[in-house]
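K.L.:
build the 3D model from these lines:
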Amino acid sequence: MPAHVPPTTADTTTAGADTTTADPLARERAHLTSSRAALRTMREEVEALDIGDVTANWVNKQALEARTELRIKELADLAHTPLFFGRLDYDDGDHRDHAFYIGRRHVHDSVGDPMVVDWRAPVSQPFYRASRADPQGVALRRRFGYTGGDLTAYEDEQLAAGPDPYAPTSDGPRASKLLQEEIERPRVGPMRDIVATIQPEQDEIVRSGLSGTVCVQGGPGTGKTAVGLHRVAFLLYAHRERLARTGTLVIGPNRSFLRYIEQVLPALGELEVKQATVDDLVAHVEVRGADRAAAAVVKGDARMAEVLRRAVRSHVTPPAEPVVVVRGSRRWRIPAYELQQIVDELLARDIRYGAAREALPQRIAHAVLVRMEQSGEAPDDRVQDAVARNPAVKAAVKAIWPPVDPAKLVLRLLSDPDFLAAHADGLLTADEQRGVLWEKPARSVRSAKWSAADAVLIDEVTDLVQRTHSLGHVVLDEAQDLSPMQYRAVGRRCSTGSATVLGDLAQGTTPWATASWPEALAHLGKPDAVVEELTDGFRVPRDVIAYASRLLPHMSPGLTPVSAVRESPGSLAVHPVDGDDADDAAVVSACRTALRQEGSIGLIAADARVPAIAAALAAAGLPHLAPGTETTAEARLTLVPASLAKGLEYDHVVLDDPASIVAGEPDERTGLRRLYVALTRAVSGMTILHHQPLPAQLG
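P.N.:
Here you go, the predicted structure:
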């Protein structure tokens, strides 16, 4: 049975620090202390297990030991992470007159009664979904506020008839005071989870089923990344055994981003979700080169998939001679025309090249067995296998259907104009073909200076030869920046599973950025995916997001601007600076001012400006971190090239010269999108410095 706590009658109240036993806050603190003690007992019980004599063999023992170690880690009490963050008091249904504490993991007492309920459990769902219009049996919803790991406040919401204190106004959505305080809490360290602040529209996405793919279009600060990560945690809770077999994967745009988010899932009790970039997935060769933008766009185009398919199938050679199999005193002859029929049948099935190559000797052997049976013999499967291994059959297979090395095929395609022209005819123009050919053809796979786009092509060929292993669920973040060929590479990893696709079309900053989600989902192999849009912003202050949204009509017309929950007056300051040298000094001064406040500081600048700014910071004695490095109380300033700012967030942002950021991109539209990303990284405040005129689109 759940722990019973008499419902309170407080309404939208933040309590003080009264510690008397009659004070609800004191009772909640006592429950927190008891829950932590119960969690510690649960962990100690697992640590005390003697598993030495309960397994039949050493393999089972190792598996059980690994599972036990994982369970011990799952039961860790994270000192600065609240064990529970909410409470539900029911007055209707099966849970009438009971209270449930909602937290990050299940905790029970010595007799098995729950003291904290996992946020993913069905009984916890009303914490996110219940409203005045639909209370779902809940009389009171209580949110808790924490400082560090200490419970310091609570806020109650009576879900009875009456006005809703958090109903949206004409100025936009509103949030509870504790929710706003949680959002505004200074950020020191990696990205934290937002499980305590998940909103109803976010929760619907988080709890959507495993079988379907969901695409989340969300502007800056709408929580799409956190929603995606929480969906993984929920699916692992709801479908533990299935996903344990099939696997899960989180794909991010770069290593800095993955380091930034890596602590979210462990904080939710999930320790075994792998993380990777798209480059990691296709790492068949060492990437040592880079393409010009035009070449990368063509290599990333979906038309390349058909070029590669043609190139692979071109290795199949029509049989010129019969196959003669000698067994004992008998000779069995399969004429060339019959071999061609077998080859045509395999080609018509359009199965993978390697699978067809493995089937070919068995098909030839079967034709031999038919002749044996016609002559009165009674061969069995062992005879067919022996015939398939016959030297004459092996030689025919090698000549007709030779093995294909994916890297060598792509090397030839990018080095041999005639070979490329033969397979790109009608697909790529002559200019496009010339654009993707290497200026200096490599002599071998090892010496080639492969680009990231080349590696994706090799991955495509690898799948044409042999099927790629599919996972049960894949989360793809910052998806708007993928090329069609990269979408295909990711889609292969979830061809029999599902995906959560996260992105913002307005933040697409690659030359091949996604034009529309239906088009991207078709390349992913999930054309029936549901597209959800998040428009309520919980991170970026209203003044800042309104300023950044001035760019939307010029780069992504049709997208809905984000409606900010937080007002934060005075959060935006724009200062002109005279002269380049003065700009460096102004940047240093702005950073010093920002460092007087709590939290993390992000100094974002055009990539070309970063060396000069780094030198100015060093000369001024201001140490700074690289993107993705965990900030601490002593080191809070991060120098961020604009190209790496996507997905990151800082309490205060100092933005250097917006015009330089726009000019650093190959075209104005991409430059404006890069600037939009940089303008939306702040949680509390932003200072913009410019020695050039601001882009006209900012007004």
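K.L.:
hey, let's count contacts and neighbours off CA atoms from now on
P.N.:
OK.
K.L.:
strands of the stretch 351-500 of the chain, start to end?
P.N.:
For the stretch 351-500 of the chain, the strands defined by DSSP state E, counting those that start in this stretch cover 473-476, 498-503.
K.L.:
of all those strands, which lies closest to Arg363?
P.N.:
Taking C-alpha to C-alpha, strand 498-503 is the member of the strands of the stretch 351-500 of the chain nearest to Arg363, at 35.4 Å.
K.L.:
any idea how far that closest one is from the middle of the chain?
P.N.:
Here strand 498-503 is found 7 Å from its chain centre; the criterion is C-alpha atoms, centre = their mean, to the nearest Å.
K.L.:
same deal with stretch 303-318?
P.N.:
Worked out by C-alpha atoms, centre = their mean, stretch 303-318 lies 32 Å from the chain centre.
K.L.:
here is the second sequence; please produce its structure so I can put it next to the first one:
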Amino acid sequence: MRPDTVRSAIAEEQEFLDLATARRDRLAAHLEDELAAAAEDALAASRQRMLRRQFEELRRAGDGLVFGRLDALDGTVHHIGRIGLRDDGEPAENTEDTEDTKPAEDAADADPLLLDWRAPAARPFYTATPFDPQGQARRRHIRTAGSVVTGVDDEPLTHAGGGAGAEEGLVGEGALLAALGQRRTGRMGTAIATLQREQDDIVRAEATGPLIVQGGPGTGKTVVALHRVAYLLFTHQQMADQAVLVLGPSPRFLDYIAQVLPALGETAVVSATCDTLLPGVVVGRDESRVVSEIKGRALWQGALEEYARSLFPAPRDLRLRWDGEFHVIPAGTVAQVLAAVAPGRPYHQARRSFATQLHHLLAEAVAEQRAALLAEMEEGYEDILARFDRGVTPAGTAGSSSDVDGLLSDEEIEELRERIAGNDAIARFVESWWPTRDPGATLRALLTDPELLRRFAPTLTPAEAALVAAEPEPWAPGDIPLLDALADLLGEASPAPAAGDSVAERARRQRGWVYGHVVIDEAQELSEMQWQMALRRCPTRSITAVGDIDQAEASHRHTTWSEAVRATLGDRWTAAELTICYRTPSEVMDLTGPVLAKAGSHNAPPRAVRSSGIAPWQRTVAPDELAGAAAEAVRDLRHRWSGGTVGVVAPAARIAALRAALTGVPALTGVPVLTATQAKGLEWDATLLVDPDGIAAEPRGWNALYVALTRCTQELGRLLPGPSYDTSGVVASSQPKG
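P.N.:
Sure, this is the predicted structure:
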């Protein structure tokens, strides 16, 4: 574009941004006034919660309110933004057909002032290409800083306008590459302005069953998953009432992505790892890969189901005392009640149902015994009883049925049942015969008893059972899915509604919460029992799982998605794939082919679409100088990538020494030193890879090395321990300035 054309376009978009911002500010002020009033009843409180969600969405939309524009072939212009706005300042309604969104001040068929990026009419912004323009003549990306338009990128959507980016399948190539070239901040940002077509297809895919997305490093798996959450919550409002669960691989990763969904206006989201998903349960130790693999197997689900069933009491005569008399509930009757209440129900729910039935049975037994005693008395004393009744019943008064014949009325039997239900002695009897059980203690009883393990998990070898039984007491990561499964089979001993002002707070505090959708990031790391844990929280199977099977480092042995999910999902899942690497430069991706081959991969690495112009470099360092050389290299990288981020990845055995070396240098404070597993899902401008051979030598080390190589967006440096120090410092190239 010519400079004067650019200036004119910026002025035009500034005028529109000012208009949209004024609409947004007016509506936000109106909502703030309404929220200042106290809620007088439950209905008003519910309305205020809805208004607060709208207010928060408007407040967060201040930065990047408008980021795109579509000019259709018929002359229609649509602006695209974080939220939808009507011409009167109202937010555009969430409808499947945006033409139903009608501003109050304009004609009934007028379009909204600003289209929400999730609205169907906005989709061509992400999917139109010169080869498939979808009725559009031009796409414009609008760059802003706060309330100021700083630039525009126009992309003609005619075949003649297609360039190299179009051939690569890129949408908005200029804006995309500009975003990818920016310094990293240590927090993931939104990508609503630069989502690509293959990403948008996944974001907007149906949520009717499990969707598993395979994507290599830098393909935007996490971005796609999080923007899919925002899209689904926008499209399916009922999901907001149930909340969405996002499962990530580590607390560091969850912190890294923490700002994305709030920035997109979504708060009905619970983020957790598999280790932190159970309220009040804390992982207190690590475990060996061998034990982790054993505990992750699908066999435990069936074993725990059998174990839980064995805890149900066996039928027998139940002898209960009431008002000084003993009453017996026959074993046959007990068996009938157990058969009615136990099948398919959690242990404690069945216990509560049985106790309720027992209260009825005891009340009826008391009534029947009274009736039998009275009948026996009447056989010998009919005359005496008749005279007695005439003496105590006034003439002309019928009296109650129990006054006349000694039998209890239905109302009296119900009153008796209520007294039995509230009686402490009866409650103690039920507890002694059918005790409440703590999931933790009950699981430990199984895991620490070789005989129980042989009985309920017979497919374990004696050596494997011995390893499990010998584990110390604090919970390890492999225990959490087993504990969750058993807690589900036992059920809540005393269920209570979860407290909290928001749906996310209530969901977070309740183990048995059923979510509207579950997102799993780095899903290739989940064991079969962790998959069960995720599925338990979404019985509808509305699940989006993203990951790279070639980056799997967990102790399980799965090398394909079919192997990973067969035990949980069978073949009832849909596969999708991300094929383009946006983050990692081509210079680094060129190194990954041999590593993938040694990892046993059956997949081709994703295609890199950008070059940083910086060839990966390496130095050979004397082993005893490795930590000091790493600190020096990090100092250089931080200088070159000032304003961005640098990360260090190394074998687990070297982490402590490297952290100590960096901690001693104030200028290097805050630089993360992580294993490949800990670095999964993260990205930095520059990565220093220390002792790559050491990483490759770890369990599933070639997969881990693949992870470590692909964390940078610009520059990769490698330090290799060796017999001599390479004073040239660089093998592959000189170190250009970033």
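K.L.:
still on that earlier bit, need the strands of the stretch 351-500 of the first structure in JSON lines (columns: mean neighbour count and distance to Pro126 of the first structure).
P.N.:
Formatted as JSON lines, the strands of the stretch 351-500 of the first structure follow (neighbours: other C-alpha atoms under 10 Å; distance: least, C-alpha to C-alpha, whole Å):
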{"stretch": "strand 473-476", "mean neighbour count": "26", "distance to Pro126 of the first structure": "25"}
{"stretch": "strand 498-503", "mean neighbour count": "26", "distance to Pro126 of the first structure": "23"}
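K.L.:
among these, which is nearest Leu534 of the first structure?
P.N.:
The closest of the strands of the stretch 351-500 of the first structure to Leu534 of the first structure is strand 498-503. By C-alpha to C-alpha, the value is 10.5 Å.
K.L.:
so where in the second structure does that closest one end up aligned?
P.N.:
Mapped onto the second structure using TM-score structural alignment, strand 498-503 of the first structure covers residues 542-547.
K.L.:
what's stretch 27-35 of the first structure in contact with?
P.N.:
Thr21, Leu83, Phe84, Val107, His108, Asp109, Met115, Val116, Leu151 (C-alpha atoms under 8 Å, 6 or more residues apart in numbering).
K.L.:
what lines up with Gly218 of the second structure in the first structure?
P.N.:
Matched by TM-score structural alignment, Gly218 of the second structure corresponds to Gly221 in the first structure.
K.L.:
cool, Pro585 of the second structure as well?
P.N.:
Counting by TM-score structural alignment, Pro585 of the second structure corresponds to Pro541 in the first structure.
K.L.:
find the nearest non-adjacent residue to its match, please.
P.N.:
The shortest distance from Pro541 of the first structure to any residue other than its chain neighbours is 5.3 Å, reached at Arg566 (C-alpha to C-alpha, 6 or more residues apart in numbering).
K.L.:
what is the aligned counterpart of the one you found in the second structure?
P.N.:
In the second structure, Arg566 of the first structure lines up with Arg610, judged by TM-score structural alignment.
K.L.:
do the same with His423 of the first structure
P.N.:
Aligned partner of His423 of the first structure by TM-score structural alignment: Phe456.
K.L.:
show me what contacts its match?
P.N.:
Ala303, Leu304, Glu306, Tyr307.
K.L.:
reformat these as TSV; add secondary structure and distance to Ala660 of the second structure.
P.N.:
TSV is the format used below for these (DSSP: H, G, I helix; E, B strand; the rest coil; distance: C-alpha to C-alpha, whole Å):
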residue	secondary structure	distance to Ala660 of the second structure
Ala303	helix	45
Leu304	helix	44
Glu306	helix	49
Tyr307	helix	48
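K.L.:
in the second structure, point out the residues matching the top helix by length along the first structure.
P.N.:
Longest helix of the first structure, by residue count under DSSP state H: helix 24-47. Mapped onto the second structure using TM-score structural alignment, helix 24-47 of the first structure spans residues 9-32.
K.L.:
quick one: that stretch to chain centroid distance?
P.N.:
Distance, stretch centre to chain centre, for stretch 9-32 of the second structure: 34 Å (C-alpha atoms, centre = their mean).
K.L.:
cool, and stretch 552-565 of the first structure?
P.N.:
23 Å.
K.L.:
neighbouring contacts of that stretch?
P.N.:
If you take C-alpha under 8 Å, 6+ apart as the criterion, stretch 552-565 of the first structure is touched by 172-175, 219-220, 222, 505-506, 535-542, 545, 549, 669-670, 672-673, 697.
K.L.:
and with 7 Å instead?
P.N.:
The contact list for stretch 552-565 of the first structure, computed with C-alpha atoms under 7 Å, 6 or more residues apart in numbering, reads 172-175, 219, 506, 535-538, 540-542, 549, 669, 672-673.
K.L.:
likewise for stretch 110-130 of the first structure?
P.N.:
Contact with stretch 110-130 of the first structure is made by 1-3, 35, 84, 88, 100-109, 136, 141, 198-200, 203, 234, 237, as judged by C-alpha under 7 Å, 6+ apart.
K.L.:
quick one: buried ones out of the residues you listed?
P.N.:
Neighbour-count burial (16 or more other C-alpha atoms under 10 Å) is assigned, among these, to 2, 35, 84, 88, 100-109, 136, 141, 198-200, 203, 234, 237.
K.L.:
in helices, which of those fall?
P.N.:
Going by DSSP H, the helices hold Ser35, Pro200, Asp203, Phe234, Tyr237 from these.
K.L.:
return the set of buried residues in the longest helix of the first structure.
P.N.:
Residues of helix 24-47 of the first structure classed as buried: 24-26, 28-29, 31-32, 35-36, 38-39, 41-43 (neighbour count, 16+ other C-alpha under 10 Å).
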